[in-house]
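[1] This is a predicted model, with the sequence first.
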Amino acid sequence: MPHPDVTDRAVRDLIEAINAGDREAFADALTPDATMSDDGSERDLFPWAEKEIFSANGRIDVVSASDEGRSLVADYRNDTWGSMRTRWRFTVTNGKVSRFDTGQA
């Protein structure tokens, strides 16, 4: 269950997809032209997600949220890097995530 302060449906859908390891739901939560960055570097979203989330059993546990969940601090873990405190910022366009920026907090 996502953090109660994550009330933006698009962000909730994306977090739930990540935590379920559901590639299809992840893609459905994004706009077709969605972009992202990791620690300030632009990344190719779907190859990044495959490596950092899906093939590494990634999981987001929200610690705090503001702006309806579009700004998060979370404990992120995957099999590659272990657990780390991260920040996430989501841009939502027409009910889907069009961009997210993540990195160590």
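    Nice, thanks for sending it over. Keep in mind that this is a model prediction, so the values were computed, not measured. Numbers count the residues shown, from 1 in each chain.
[2] When you work out contacts or count neighbours from here on, use the C-alpha atoms and nothing else.
    Noted.
[3] Can you tell me how far the residue of the chain positioned farthest from its centre is from E50?
    Residue farthest from the centre of the chain, counting by CA atoms, centre = their mean, is N94 at 17.5 Å. With distances taken as CA to CA, to the nearest Å, N94 is found 25 Å from E50.
[4] Show me what the biggest helix by length in the chain is packed up against.
    Ranked by residue count, the top helix of the chain under DSSP state H comes out as helix 9-20. Counting contacts by 3 or more CA pairs under 8 Å, 6 or more residues apart in numbering; DSSP states H and E, helix 9-20 is packed against helix 23-28, strand 59-66, strand 82-93, strand 96-104.
[5] before we go on, here's another structure to hold up against the first:
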Amino acid sequence: MTIPVERLTEPAVRAFVAALNANDQTAFREALASGATMSDDGSERDLGEWTEREIFSSRGHMEIESEKGGGLDLVARFRNDTWGEMKTRWRFTVEGGKVARFETGQA
């Protein structure tokens, strides 16, 4: 069973996931704090390059399986046209109502 995006607990994470799933780059950028950072499988990545490659040009999509930590820690089935589908973990840091950092990797 999946959790509908509109039911995610943390508003900033909800905006992030909704923008990602809609492939809406403008809304995605608006969900991020200025200077936001990220890592993938423990390695720091350039957020702009990574999101273009893994989300926007490859039609990334998240189906949320669970959330904890007040909605800052998600397990999701993530899929894109490059890699197919995989179970992933997403951890978010929210500052000022925006995502300041996210860490993702295989779950």
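    On my side now, so go ahead. Computed from a prediction, not measured in an experiment: that's the story for all the values here.
[6] counterpart of the residue farthest from the centre of the first structure in the second structure?
    Taking TM-score structural alignment, the alignment pairs N94 of the first structure with G96 from the second structure.
[7] now do Y76 of the first structure
    Mapped onto the second structure by TM-score structural alignment, Y76 of the first structure lines up with F78.
[8] what residues are up against the nearest residue to that match once chain neighbours are set aside?
    Distances taken as CA to CA, 6 or more residues apart in numbering place M62 nearest to F78 of the second structure, at 4.5 Å, with adjacent residues excluded. Residues near M62 of the second structure by CA atoms under 8 Å, 6 or more residues apart in numbering: 17, 20-21, 76-79.
[9] so stretch 35-49 of the second structure aligns onto which residues of the first structure?
    Residue span in the first structure matched to stretch 35-49 of the second structure, by TM-score structural alignment: 33-47.
[10] now the end-to-end length of the matching stretch.
    The first residue of stretch 33-47 of the first structure is 14 Å away from its last residue (CA to CA).
[11] what residues does it touch?
    For stretch 33-47 of the first structure, the surrounding residues in contact (CA under 8 Å, 6+ apart) are 97-104.
[12] please redo it, this time with the cut-off set to 10 Å
    Outside of stretch 33-47 of the first structure, the residues within contact range by CA atoms under 10 Å, 6 or more residues apart in numbering are 23, 26-27, 48-49, 52-54, 86-93, 96-105.
[13] Ok, stretch 65-73 of the second structure next?
    1-4, 8-14, 74-77, 87-94, 99, 102-104.
[14] switch the cut-off to 6 Å
    Defining contact as CA atoms under 6 Å, 6 or more residues apart in numbering, one finds that stretch 65-73 of the second structure is touched by 2, 9-10, 74-76, 90-92.
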